[in-house]
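Enquirer: coordinates only, no sequence provided:
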């Protein structure tokens, strides 16, 4: 795994006086900021040492069962918080009105 250190302009309310990124260096994960970055860093100058993680992990999609369980759990929590006396009836109504959503189907 690799990390990317860079020296970037970070003051959004002030226009950048030059390059938005002065220096960038790719290093092995866990290594401290290299000397090439730290030697050019001046505190208070508007440039900051930033760290980017270069490896992008694939997005994990939830199964329909897991989505359905989370949606029902969230619905129950919301309804029981605001209307505890009528919670069971309101939950049943919501599930009856939108069965696909609460059974984990993809809504486009």
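Expert: Received the coordinates, thanks. Here the structure is a predicted model, which means the values were calculated and not measured.
Enquirer: every contact and neighbour count from this point should use C-alpha atoms.
Expert: Fine.
Enquirer: tell me the SS of the spatially most central residue of the chain?
Expert: Here the mean C-alpha position of the chain is nearest to the C-alpha of residue 59 (Cα atoms, centre = their mean), at a distance of 11.7 Å. Here residue 59 is coil, with the state taken from DSSP: H, G, I helix; E, B strand; the rest coil.
Enquirer: hold the first one in mind and look at this next one:
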């Protein structure tokens, strides 16, 4: 048996009439709304990850490689998605 109930509302009588304490458990599924990152937050994370990656692989040339990557894909590092 299943009933769809809006979040925050009590269980419907059809469910409560069948439930008794100690009878087992019930599964409840609430789909959380997807929280999208702002463009600024995406840009900061992408730049931070780029710096970490380049500094780990080629620390001697990090500044040059980071600058080159920022010039190659400016929209991506401003937080804009391809979609």
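Expert: Nice, I can see it. Just so it is clear, the model here is predicted, and its values are computed rather than measured.
Enquirer: separation between the residue nearest to the centre of structure 1 and residue 27 of structure 1?
Expert: Distance, residue 59 of structure 1 to residue 27 of structure 1, using Cα to Cα, to the nearest Å: 25 Å.
Enquirer: tell me which stretches of structure 1 form strands.
Expert: 2-9, 21-28, 47-53 (DSSP state E).
Enquirer: the first one vs strand 21-28, what angle?
Expert: Relative orientation of strand 2-9 of structure 1 and strand 21-28, computed by axes from the mean of the first three to the mean of the last three Cα atoms, to 10 degrees: 160 degrees.
Enquirer: now do the buried residues in strand 2-9 of structure 1.
Expert: Under the neighbour-count criterion of 16 or more other Cα atoms under 10 Å, strand 2-9 of structure 1 has 3, 4, 5, 6, 7, 8, 9 buried.
Enquirer: list just the nearest of those residues to residue 105 of structure 1.
Expert: Distance to residue 105 of structure 1 across the buried residues of strand 2-9 of structure 1 (Cα to Cα) is lowest for residue 3, with 37.8 Å.
Enquirer: circling back to that earlier point, show me which of the buried residues of strand 2-9 of structure 1 is closest to residue 104 of structure 1.
Expert: Looking across the buried residues of strand 2-9 of structure 1 and measuring by Cα to Cα, the closest to residue 104 of structure 1 is residue 3, at 37.0 Å.
Enquirer: noted, bye for now.
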